[in-house]
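Undergrad: Return atomic coordinates for the entry below.
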Amino acid sequence: MEGRVSFHRLTEEIDLTLACCCELNTALGGGSPAPLVTGLGVDIRAGDLFPATFPDKGPELPLRGARNITGGPNSGQVLDIYDTAVGMLRIGPFTYEPLRGVDLWLDQSDDFILQHLSTTPAVEAPHFVHHIRVTLKFIQQHPFPAVTVFPDNRPHYYRRDEQTGCWVPVRF
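TA: Sure thing, here's the model as predicted:
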C-alpha cells in the first residue's frame, strides 16, 4: 500500500489514455444502448485493466451523495477521500447550501426521479432511484451539515476492519 498516490497528486506527468466510450463501449441489445463496461479495475503490479464491479460503496454514502448533488465546495475538482499511505478514508468536513425544493423532489415518483435526475435513465443501475431518495432525505434532514454533521469541523475517518472487511469509524 505504501508509496501509491492518486494521479492528481503525482509530481510526474501521467499520460493516461483510455477509449471506453461511444460505440467502443456500447451494447445495442435489449432495446436501448447500454455500456459494456461500467467499472474498471487496475492490477497495478501487472498493469492490466479489467471490468470490475464495486458492491461496497463505502461509508456515509448519503453524505457523500449530498456533496455531489448540491455541488458542494470544489465540486469540479477530483475528490480523493482514500489515503493509501495510512489506509484510511476521510470524509469532509464540508458544507452546502440548503437544497430548495427537496420536499418536492421527494414527493415525485420513482420514474420521474429516474427521468429527471439521471443522465442515462434507460440504463441506470437498479439502486439508482433508491440512492437518490436516500441522499435527498439526508439533505432534507441536514440542510446545514456544518452544524449537524461536522459540528466540530473535523473530518470523519474510516478504516477497513481486517477481520470483517467492514468500514469502521476511527477517532483521533
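Undergrad: Please count neighbours and contacts with C-alpha atoms only from this point.
TA: Fine.
Undergrad: Contacts only, for Arg64.
TA: Ile91 (C-alpha atoms under 8 Å, 6 or more residues apart in numbering).
Undergrad: any idea which helix or strand carries it?
TA: Applying DSSP states H and E as the criterion places Arg64 in helix 61-70.
Undergrad: wait, isn't Pro73 in contact with Thr95?
TA: Yes - here Pro73 reaches Thr95: they are 7.3 Å apart, a contact under C-alpha atoms under 8 Å.
Undergrad: Also this sequence, please, to line up against the first:
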Amino acid sequence: MTITIASQSLSQLPETVAEIYQQFPSLETEALKLVQTPLRIIDKPEGVLYVTQKEYAVLKNDDENLSMIGTDDATTCHIVVLVNRKESSVCVAHIDSTDDLDEELTRMVLDVMGQQHAESDFYLELSIMGGYRDEMHKSEMLTLDLLQFYNDLPVNFQLKSLCVNSVNTRTSNGINWPIIYGVAVDLQSDFIISPAKFNLNVRGPCLSLRSSRFLSSQCSLQRVYHTGEGIFRINPFSYRYHSQMVDWIHKSDDFILNNFSTSPAVEPEHFPQEMKQVFQFVVHNPFPLASVFKFNKSVKYVPSPQGQWLKL
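TA: Below is the predicted model:
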C-alpha cells in the first residue's frame, strides 16, 4: 500500500517538502488555492465539534447534533484530515509530534475506516495542513514524519492536500508566520476544507482540562468523539504540578510565550491568557485523578442541538 498523488504513487518519499512540491506541482497549486481561500470565523457553537492539540475525532455526516469539525492554533503542529467516502465519515486530528505514536496514529486510521474494506479500490483521502518555515525546521520534520508513517501503512491513501512549509508561510518584519492556523470541515458541503478561526466560546467542554495534557507524560493522541458513540470523552490522565504555577498565572505575556511555546513570535494573541487559564485550572486541581477523574472514570459529555455540551 502507498500514498498516491494525482494517480501517481509516492514510491519513495523525497527528503524535503520542496522536492515533494517539485515532483507533484499539483499539490502546490491546490495548497495555494487553500491559503487564498477566505477565512471562516466560527463564532456560534451550534453543530460544531472542536479538537485541540493532542486530540482527534471522527464524525459521520448523519450525526444528529454535529455538522462541522475543526481545529485551530496550529503553528508548528499539523492538522490531519482523513475522509472515508464509503462511510461518509471524516477524522480531524491536531498533531504535535509522531514520536512513539505509531499505535495511536494507526488506531486513528482504523477509527475512520470503520468496517474493514477489502475492496481493492478502497482508499482514504488524506490532507495535511499547518506548519510553516520555522527557524528550527520542526514543521518540515513533522510533515515528512507523517508522510512516511502513512506511506508505510497497509492502507491506500490519496493525498488530496499538502498545505505546509513554504506555501503556508508569510513574512512580516523579517519573521515567518503561518498563514493557516486552523481549518473547518463542513459535513454538509461534501467535506470541503476551509481555513478557519474558532472563537473560544465554540471550543467545546473543559478546554482548560484538555489543554493541560501538555503537562502530562502519559498523553499522546486521544480520540475525544466518534459519531458511533455520540459521547465526548476525556479519558483519565495525570500531569506534573509545579508550585511555580501560582506565580506563572501573574507573569507577563512575554514570559508565557517564551517559556511555553514552540513558536513564541507567531502564537495567536489569546495564547498567553489561555495558558494562564490552564495554570489556574491545574492549581485548583493539582491531583486530577482525585478531583476530576474520580474512581479513574472518564469525563463525558453529549452534544445538544443548541451547541451545548451536557455532562453525563
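Undergrad: follow-up on the earlier one: tell me which residues of the helix holding Arg64 of structure 1 are tucked away?
TA: Neighbour counts using 16 or more other C-alpha atoms under 10 Å place 62-63, 65-67, 69-70 of helix 61-70 of structure 1 among the buried residues.
Undergrad: what's the answer for stretch 101-119 of structure 1, then?
TA: For stretch 101-119 of structure 1, the neighbour count (16+ other C-alpha under 10 Å) marks 102, 105-106, 113-114 as buried.
Undergrad: Show me the strands in the stretch 1-150 of structure 2, by range?
TA: Secondary structure of the stretch 1-150 of structure 2, counting by DSSP state E, counting those that start in this stretch: strands at 3-5, 8-9, 40-42, 48-50, 55-60, 68-71, 78-84, 89-95, 124-130.
Undergrad: how much space between the spatially most central residue of structure 2 and Trp248 of structure 2?
TA: The centroid of structure 2 falls nearest to His94 when counting by C-alpha atoms, centre = their mean (1.5 Å). Distance of His94 of structure 2 to Trp248 of structure 2, computed by C-alpha to C-alpha, to the nearest Å: 26 Å.
Undergrad: Same question for Leu257 of structure 2.
TA: Distance from Leu257 of structure 2 to Trp248 of structure 2, by C-alpha to C-alpha: 11 Å.
Undergrad: Over to Ile42 of structure 2?
TA: Note on Ile42 of structure 2: its distance to Trp248 of structure 2, by C-alpha to C-alpha, is 30 Å.
Undergrad: Repeat that for Ser166 of structure 2.
TA: Separation of Ser166 of structure 2 from Trp248 of structure 2 (C-alpha to C-alpha): 35 Å.
Undergrad: try Gln23 of structure 2
TA: According to C-alpha to C-alpha, Gln23 of structure 2 and Trp248 of structure 2 sit 47 Å apart.
Undergrad: now Val58 of structure 2
TA: Counting by C-alpha to C-alpha, the gap from Val58 of structure 2 to Trp248 of structure 2 is 35 Å.
Undergrad: Next, count neighbours for Cys22 of structure 1.
TA: Cys22 of structure 1 is flanked by 11 other residues according to other C-alpha atoms under 10 Å.
Undergrad: which residue lines up with it in structure 2?
TA: Alignment note: Cys22 of structure 1 maps to Asn165 in structure 2; criterion TM-score structural alignment.
Undergrad: Might one say that that match is in contact with Met141?
TA: No - under the criterion of C-alpha under 8 Å, Asn165 of structure 2 is not in contact with Met141, lying 10.1 Å apart.
Undergrad: where does the closest residue in space to Cys20 of structure 1 that isn't next to it in sequence fall, helix, sheet strand or coil?
TA: Nearest residue to Cys20 of structure 1, sequence neighbours excluded (C-alpha to C-alpha, 6 or more residues apart in numbering): Val37, at 7.7 Å. Under DSSP: H, G, I helix; E, B strand; the rest coil, Val37 of structure 1 falls in the coil class.
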